[in-house]
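# My questions are about this predicted structure, shown below with the sequence.
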Amino acid sequence: MGILSWIVFGLIAGAIAKWITPGEDPGGCLITIIIGVIGGVLGGWIGTQLGFGDISGFNVKSFLLAIAGSVILLLIYRAVKRK
């Protein structure tokens, strides 16, 4: 259930990341959702590496990690795409 939960979290986290970091995205809504999914997986991996626990399912800590990973990835995407 670990990777599946990060994908679902990522779908939601992509929308929340877009809300947290408003602005015009170069790729539109679909790219934001994809970034959310990848950011959710990235946030889960980083959280696991930093010792916040393993990917165990749906909980608040996991959801916050997914949002953080999505925001970070969205900001990186914007910085790279605008150059």
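Cool, got the structure.
# contacts, neighbours, all on C-alpha from now
OK.
# Nearest residue to the middle of the protein?
Nearest to the mean C-alpha position of the chain, by C-alpha atoms, centre = their mean, lies S70 at 2.4 Å.
# Could you pull up the contacting residues of that one?
10, 13-14, 17, 35-40, 42-43 (C-alpha atoms under 8 Å, 6 or more residues apart in numbering).
# and it, what element?
helix 60-81 (DSSP states H and E).
# V37 versus the closest residue to T32 other than its chain neighbours, what's the distance?
In space, T32 comes closest to G14 once its chain neighbours are excluded; the distance is 5.8 Å by C-alpha to C-alpha, 6 or more residues apart in numbering. G14 is 7 Å from V37, where distance means C-alpha to C-alpha, to the nearest Å.
# next up, a second structure to put side by side with the first:
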Amino acid sequence: MGIIWTIILGFIIGLIAKLLHPGKENMGFIMTVLLGIGGAFTAGVVGQALGWYQAGEGAGFIASVIAAIVLLVIYGKIRQK
């Protein structure tokens, strides 16, 4: 069940990041899920290592969306070249 929740939350985080980021990236379902999972993983590692929040806190979700937006910007820059 943990993998299913990871995919669902990754998709939601990826969708929110794509909605908040200006511009249009042609990403399919799988890339959106991977974007969200990558953002959640990055935010989790950095946020918990720096002591900003603990696992399961609401700040982690917000940080995941922000990290996913950063990954989306990086993806867009790489894709342009």
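Looks like it came in fine. Bear in mind that the values here come from a model prediction, so they are computed numbers and not experimental data.
# For the two chains, what TM-score is obtained?
TM-score of the superposed chains, computed with TM-score structural alignment, normalised by the length of structure 2, equals 0.77; 77 aligned residues with a C-alpha RMSD of 2.1 Å.
# which of the contacts of S70 of structure 1 count as buried?
When the contacts of S70 of structure 1 are checked for burial by 16 or more other C-alpha atoms under 10 Å, the buried set is 10, 13-14, 17, 35-40, 42-43.
# Now render those as TSV, adding distance to G51 of structure 1 and secondary structure.
Shown next, in TSV, are these (distance: C-alpha to C-alpha, whole Å; DSSP: H, G, I helix; E, B strand; the rest coil):
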residue	distance to G51 of structure 1	secondary structure
G10	20	helix
A13	21	helix
G14	24	helix
A17	23	helix
I35	24	helix
G36	22	helix
V37	21	helix
I38	20	helix
G39	18	helix
G40	17	helix
L42	14	helix
G43	12	helix
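# quick check, nearest of those residues to V80 of structure 1?
I35 (13.4 Å; C-alpha to C-alpha).
# what sits against that closest one?
10, 14, 70, 73-74.
# Compare those residues with structure 2 and list the overlap.
For these, the subset whose aligned partners also touch in structure 2 (both residues aligned by TM-score structural alignment, their matches' C-alpha atoms under 8 Å) is 10, 14, 70, 73-74.
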